[in-house]
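Q: Below is the sequence, then the predicted model.
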Amino acid sequence: MLKKASFLSSIKGITEEKVIIIEELRSKYKLKDLLIIAEISKSTYHYFIKTRKKRNETKAEEYKLVKEIFDKHKGAYGYPRITIELQNMGYKINKKKVYRIMKENGLYAGKKKRRYNSYKNHLKIEKDNLIAQDFSTTRPFEKLGTDVTMFITNYGRLYFSPIIDFHTREILAYDVSDNPDFGQTKRMLNQLKEKGYDLTNTIIHSDQGWQYKMKWYIDNVEKLKLKQSMSRKGNCLDNSPTENFFGRMKVEMFYGKSFSSLNHLIDEIKRYISYYNNERIVTKLRTSPVKYRENYFKKGAG
């Protein structure tokens, strides 16, 4: 302990290191003697203590904010989205600091797993690949994607079929069913129709699944003035935004979770889609899909 006290005099200048050592030794030595050895005035010492306390309080407050957002989104948000949400709330904080806070406190967002592909194509009808892996967009309703993914549980299987806007990432329509029949595709497309969006010349892209080759589907896509597009056979990268959504969705609300029944899972899927559309930040948009769409058309109307 004496060795540590004498070490104070060897540290050049006024540093926080001296203050830290003084704090450690205060229970054994008089503060007055330690300050003399360290060559620090009492006022300087208290300034460092006050500054350090304030910094620790700020650090604790920042952790609390990050943790609240992390928990609110059930571990789905990584540091980029948490940073955006904090900035949207008015806090001046950068990604580097949020990343450090999360790393130091073991807050890790879920990582995507590969989705289960359950459909094979046997029909001969084909549509041109109008997107050709160019998923870039300049506005909502420019390019849409659709597909079906499976949820396997102890109580059976559920099939989820959405239509996704590639620009906003909004789920414009969807259907959940324990039977992947054509009725599911019909309900999904009818739901999109009921929304009343102007979809003139909007591209809707899918794989070569049998649902998208049925006459009813082709005819109703045309009635909505949509332009149908299909991936090349067996090439999941041709519809990667939709594939990526399935992976993210399962990480955030399915993998590692327990469900008491298929109806419970259906309720959780519906709850997740509402959250995803209305609350979850899309990093590139800096807001949620629905808020972005509403603001986009509000500006256009103005």
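A: Received the coordinates, thanks.

Q: contacts, neighbours, all on C-alpha from now
A: Will do.

Q: Check which residues of the longest strand seen in the chain are buried.
A: Secondary structure assigned by DSSP state E gives strand 156-165 as the longest strand of the chain. Neighbour counts over strand 156-165 (16 or more other C-alpha atoms under 10 Å) mark L158, Y159, F160, S161, P162, I163, I164, D165 as buried.

Q: repeat for stretch 258-266
A: Neighbour counts over stretch 258-266 (16+ other C-alpha under 10 Å) mark L262, L265, I266 as buried.

Q: Just to be careful, could you list which of the residues you listed are in helices?
A: L262, L265, I266 (DSSP state H).

Q: from those residues, which is closest to S136?
A: Closest to S136 out of these is I266 (31.8 Å), distances taken as C-alpha to C-alpha.

Q: Put this next to the first one:
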Amino acid sequence: MDCGYRMMSEYLKREGYTINHKKVFRIMKSAQLLQTRITRDHSNKKYVKHRKVKTTRPLECIEMDIKMVWIPQKGKNAYLLSIIDVHSRRILKDYFSFNIKQKQVIELLSGLFEELDYPKNVVIRSDNGSQFIAKNVREYLSLVGVSQEFTHIATPEENAHIEAYHGTLKREVFTKFEYFTFGQIEQILKKYVVFYNNKRLHGLLGKITPMEKWEKDKHLICSREKVA
């Protein structure tokens, strides 16, 4: 059970235990069961200036978002974190789990930036989810030289490309494939991402695949060393 010490005190009282919240705090602290508080940093928060993103090359702008995925066996949602390159529509990285917090966001981004020779002026766009506005995430992106911008509240069109991808997943995966367990849909998602990037034609790209668009325009990406 994932809860704070005050809530745990109430659970214990309901079970007939006489114990105050201070003692519960000490016990949970010694057992390392206290929840980690998410520190939200609203200072110098940069919002998107243009709702529609116009790009000239890959890795000019990337978008990330989290989608809930219902798991029948567990009777609860899992979460899919996806990162898309706006220019090519290539899915650069994703992570599927029952629990996605700032730690998992940083780990996914770290893996992505270690794999790619990314330019200095890449921008990453997201909504205002607690995982994305967390201080540690913002500090990490600043450390690796990636600009971060946030969509305005209730404006999914400002994150249109990743929203469109998750909509495609709903139509082509979640409503078409039968699955019961987390492992089953996880394997389906892995295969679909490969198909989406390498086989699925995209009308707005001129009826080519995301990887074909990436390969066609990747020479326009200036590495950090070349820009410096």
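A: Arrived safely, thanks for sending. Just so we're clear, the structure is a prediction, and the values are computed from it rather than from any experiment.

Q: need the contact list for the corresponding residue of structure 1 for T151 of structure 2.
A: Matched by TM-score structural alignment, T151 of structure 2 corresponds to S231 in structure 1. S231 of structure 1 sits next to D128, N129, A132, H205, S206, D207, Q208, D238, N239 when contact means C-alpha atoms under 8 Å, 6 or more residues apart in numbering.

Q: What does M214 of structure 1 correspond to in structure 2?
A: Match for M214 of structure 1 (TM-score structural alignment): A134.

Q: Apart from its chain neighbours, what residue comes closest to the most centrally placed residue in structure 2?
A: The centroid of structure 2 falls nearest to L81 when counting by C-alpha atoms, centre = their mean (3.5 Å). Spatial nearest neighbour of L81 of structure 2, excluding adjacent residues (C-alpha to C-alpha, 6 or more residues apart in numbering): I66 at 4.4 Å.

Q: whereabouts in structure 2 does stretch 159-179 of structure 1 align?
A: The aligned range for stretch 159-179 of structure 1 is 79-99, by TM-score structural alignment.

Q: about what we covered before: tally of neighbours for the corresponding residue of structure 1 for the residue nearest to L81 of structure 2?
A: Under the alignment (TM-score structural alignment), I66 of structure 2 maps onto V148 of structure 1. Residues within reach of V148 of structure 1, counting by other C-alpha atoms under 10 Å, total 26.

Q: Next: R271 of structure 1.
A: R271 of structure 1: 12 neighbours (other C-alpha under 10 Å).

Q: what helix or strand is it on?
A: Using DSSP states H and E, R271 of structure 1 maps to helix 262-278.

Q: and that helix, what does it pack onto?
A: Judged by 3 or more C-alpha pairs under 8 Å, 6 or more residues apart in numbering; DSSP states H and E, the packing partners of helix 262-278 of structure 1 are strand 156-165, strand 171-177, helix 240-253, helix 289-301.

Q: Could you tell me where the longest one falls in structure 2?
A: Across structure 2, the stretch matching helix 240-253 of structure 1 (TM-score structural alignment) is residues 160-173.

Q: Which residues does the matching stretch contact?
A: In contact with stretch 160-173 of structure 2 (C-alpha under 8 Å, 6+ apart) are residues 63-65, 67, 82-84, 86, 89, 156-157, 188-189, 192.

Q: ok, 10 Å please
A: Contact with stretch 160-173 of structure 2 is made by 51-53, 62-69, 80-87, 89-91, 125-126, 156-157, 174-177, 185, 188-189, 192-193, 196, as judged by C-alpha atoms under 10 Å, 6 or more residues apart in numbering.

Q: returning to that earlier point: compared with structure 2, how much does the helix holding R271 of structure 1 deviate?
A: Its matched residues in structure 2 lie on average 0.8 Å from helix 262-278 of structure 1 after superposition (mean C-alpha distance after the TM-score superposition for structure 1).

Q: possible to save the buried residues of strand 156-165 of structure 1 as JSON lines with distance to L123 of structure 1?
A: Converted to JSON lines, those look like this (distance: C-alpha to C-alpha, whole Å):
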{"residue": "L158", "distance to L123 of structure 1": "24"}
{"residue": "Y159", "distance to L123 of structure 1": "21"}
{"residue": "F160", "distance to L123 of structure 1": "22"}
{"residue": "S161", "distance to L123 of structure 1": "20"}
{"residue": "P162", "distance to L123 of structure 1": "22"}
{"residue": "I163", "distance to L123 of structure 1": "22"}
{"residue": "I164", "distance to L123 of structure 1": "24"}
{"residue": "D165", "distance to L123 of structure 1": "27"}
